[in-house]
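> predicted coordinates and the sequence they were generated for:
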Amino acid sequence: MTASTLGVTVVAGFLGAGKTTLVNHLLAHAGGRRLGVMVNDFGALNIDEALIDERRDDLITLSNGCVCCSLQGELSSAIESLLAQRAGRLDHLLIECSGVSDPARVVNVLGYPRIRARARLEGVITLVDAALDREALAPALRHLVASQVEHADLVLINKVDLVDEARVTALEDALLLPDSRHLRTTQAALPPDAVFLPRLSTQPAKRPRDGSDGAATSLEALGLRSLSWECEGAVATQPLRELLDGMPREILRFKGVVRLDDGRRLVLQRAAGRLTSQELDASGQGGSRLVFIGEQAPAPWAWLAHRLECLAS
């Protein structure tokens, strides 16, 4: 492997573990490094509009040399396209997996000869929500979380400020492998040098090398379904509050941006039963967009569809 190949770090973890928070943190503390970021939805990155030099359907170029690319379609094609267009202008590439994917798939793709000639895997970082209730997950989801940890070079037990020491320790005992390298973090505040300076994979990698794609990751196989909702106009505050207050527990995760009728724009996220919000620049473009994922039971989705109709009216 030559020094001219682009270093790649894969960011993995279950729904709501803090993957996008980590990516945002690394973008904000790039230290002059020109980062490429591949995500399933860069709308959640909350990029400061003042930093954007160019915006296209699937690519955002920032004034500090960083690039954010929407990871849609065939994974290998998306990686090859970014490498062909931008590799010479980037110092490092971050690939954020979806919350229901196994990093083994990305690791295998990075091993394709035509890709590894231009990119080298420097490590897999898996985030775990410290409040994760593994026992409440269906068996397929528990297996997915275990596989995400098993394939990691570094595990971040994130949001440790939200639970007590006993719960964090119990999670570590239940989930980590005996030789797992791990850190505890708040707001996914991993020191950037831990990613960019020494190479994570210089130590013996703990993840399996059997060439498998890891755990099942299709929504159907995991017993999940998803729903995307968009609204061009403003959203009334009271119907939104009723939706948030009554969200069924079967809806495991949602996130998105809403434009309220009082002029505010908010990023909303819910994971592990916790709702967080962040106010954005009200002058930003776009309406409201929310993505939900949860168990397949029909009743919660019927309730959600009704509430979303009220939200848009």
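The structure has been received and is ready for your questions. Numbers count the residues shown, from 1 in each chain.

> from now on I want contacts and neighbour counts done on CA atoms only, so please keep to that.
OK.

> other SSEs contacting the longest strand seen in the chain?
When every strand of the chain is counted residue by residue (DSSP state E), the longest turns out to be strand 119-129. Secondary structure elements in contact with strand 119-129, counted by 3 or more CA pairs under 8 Å, 6 or more residues apart in numbering; DSSP states H and E, are strand 6-13, helix 103-110, strand 154-158.

> contacts for the first one?
The contact list for strand 6-13, computed with CA atoms under 8 Å, 6 or more residues apart in numbering, reads 19, 87, 90-103, 106, 118-128, 145, 148-149, 195.

> starting at the chain centroid, how far to that strand?
Going by CA atoms, centre = their mean, to the nearest Å, the spacing between the C-alpha centre of strand 6-13 and its chain's C-alpha centre is 11 Å.

> okay, pairing it with this:
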Amino acid sequence: MIDVYLFSGFLGSGKTTLLKHMIQQAKEAGLKPAVFMNELGEMNFDSEEVEDGVPLKELLDGCICCTGSEKSEAQIQTLLAEEEFDVLMIETTGAAHPVEALDAIFSPLFADRLHFKGIVTVADSKRWLGRSQLSPQVRSLYLEQIRHADLILANKMDLLTESEQGTVSYEIQSFNPSAQIIQTVKAKVPFAALQKMAAKEKGEIEKAPVSKLNLNAVVLRFSEPVKRERFEDWLRELPESVYRIKGYVPLEGDKYPHAFQYAYGMAQWLPEYMKLEPQIVVIGENLQGVELP
């Protein structure tokens, strides 16, 4: 039996960072991990974070939990047929309901080969404190991802005061009393914590599919390098309905584009040392008119 972990959490919460940590720790434990990734848009920059040699399948421009369910089953079946591995880690899109995503795992084609360990939800702690400001549909999904988790990582604790950290942990534990909660920074958690998980029975699902969220993704391509200051000014001018940006930004004076991540007003730049396609994916609601500076 192959242990299966499903990583859930809203856009920008830290799922891919968690995935990278778990891949490394699983390998250090002598296990061979495989990965199935789901992305809302037509491109998946996150897959480039997966180490070479790790079996990987992807579902792009669709959701594992709705229109892409059959495609997801086919990808997992192919992975099982082509590769030998001990652990399967599934990273869902930030717009996926975690329980609905289980359909692809419990396919009659291969369910007897998989041992589902549980749902790990990465919760942006700062976003928890500001959840009342989310649109009703987004807030519903955000809470559902936490409510159905078997293990909750209260992530980005370094952005909160000590008092806020206590408030977040208490409120999330009250909201989902059956899940273990671990406070994390950059989604760092021992792989052993996941191995101890046992999936609980899932109750009634309050559905919040992508179609109701009105989430979509647009790819913006750079025709020439930009000034970092001008680009950051553009970020500050974006509407609050932009939840996530990721990709590669070509900056004036630099040989290679920089890897770029953005979530809820916070940006992260990382240097790259190879020529990558200068483009970004913007994910959110009501993206009409969102164009590069």
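It's in. Owing to the predicted nature of the structure, the values given are computational and were not obtained by experimental measurement.

> related to what we said a few turns ago, got the angle between the longest strand of structure 1 and helix 103-110?
Using axes from the mean of the first three to the mean of the last three CA atoms, to 10 degrees, the inter-axis angle of strand 119-129 of structure 1 relative to helix 103-110 is 170 degrees.

> mean shift of strand 119-129 of structure 1 relative to structure 2?
When structure 2 is overlaid, strand 119-129 of structure 1 sits 0.8 Å from its aligned residues on average, using mean CA distance after the TM-score superposition for structure 1.

> and that strand, which stretch of structure 2?
Mapped onto structure 2 with TM-score structural alignment as the criterion, strand 119-129 of structure 1 occupies residues 114-124.

> and the matching stretch, how far out from the chain's middle?
A distance of 12 Å separates the centroid of the chain from that of stretch 114-124 of structure 2, by CA atoms, centre = their mean.

> ok, residues contacting it?
Contacts of stretch 114-124 of structure 2 from elsewhere in the structure, counted by CA under 8 Å, 6+ apart, are 1-10, 12-15, 98, 105, 145-146, 148-156, 187, 194-195, 197-200.

> so the longest strand of structure 1 versus strand 6-13, what angle?
Orientation of strand 119-129 of structure 1 against strand 6-13 (the same axes, to 10 degrees) gives an angle of 20 degrees.

> what's the burial count for the aligned residue in structure 2 for Gln269 of structure 1?
Following TM-score structural alignment, the counterpart assigned to Gln269 of structure 1 within structure 2 is Gln261. Per other CA atoms under 10 Å, the neighbour tally for Gln261 of structure 2 reads 19.

> and the helices and strands packed on strand 119-129 of structure 1 as CSV, adding mean neighbour count?
Compiled in CSV, those are given as follows (neighbours: other CA atoms under 10 Å):
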stretch, mean neighbour count
strand 6-13, 25
helix 103-110, 21
strand 154-158, 25
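
> now stretch 96-105 of structure 2: which residue numbers in structure 1?
Under TM-score structural alignment, the match for stretch 96-105 of structure 2 in structure 1 covers residues 101-110.

> tell me if I'm right that Ser13 of structure 2 and Leu153 touch.
No. Under the criterion of CA atoms under 8 Å, Ser13 of structure 2 lies out of contact with Leu153, with a separation of 9.7 Å.

> ok, Ala104 of structure 1 - contacts?
Counting by CA under 8 Å, 6+ apart, Ala104 of structure 1 makes contact with Gln148, His151, Ser212, Asp213, Gly214.

> was I right to think the last one contacts Ala146?
No. With the criterion set as CA under 8 Å, Gly214 of structure 1 and Ala146 do not qualify as a contacting pair; they are 10.0 Å apart.

> can you tell me the closest non-neighbouring residue to the aligned partner of Ala149 of structure 2 in structure 1?
In structure 1, Ala149 of structure 2 lines up with Ala152, judged by TM-score structural alignment. Setting aside the residues directly before and after it, Ala152 of structure 1 is nearest to Val124 in space (CA to CA, 6 or more residues apart in numbering), at 4.9 Å.

> number of nearby residues for the one you found?
By other CA under 10 Å, 29 other residues sit near Val124 of structure 1.

> repeat for Arg114 of structure 1
A count of neighbours around Arg114 of structure 1, defined by other CA under 10 Å, yields 12.

> then Glu28 of structure 2?
10.

> contacting residues for Asp153 of structure 1?
Going by CA under 8 Å, 6+ apart, Asp153 of structure 1 touches Gly123, Val124, Ile125, Thr126, Ser180, Arg181, Leu200, Ser201, Ala205, Lys206, Arg207.
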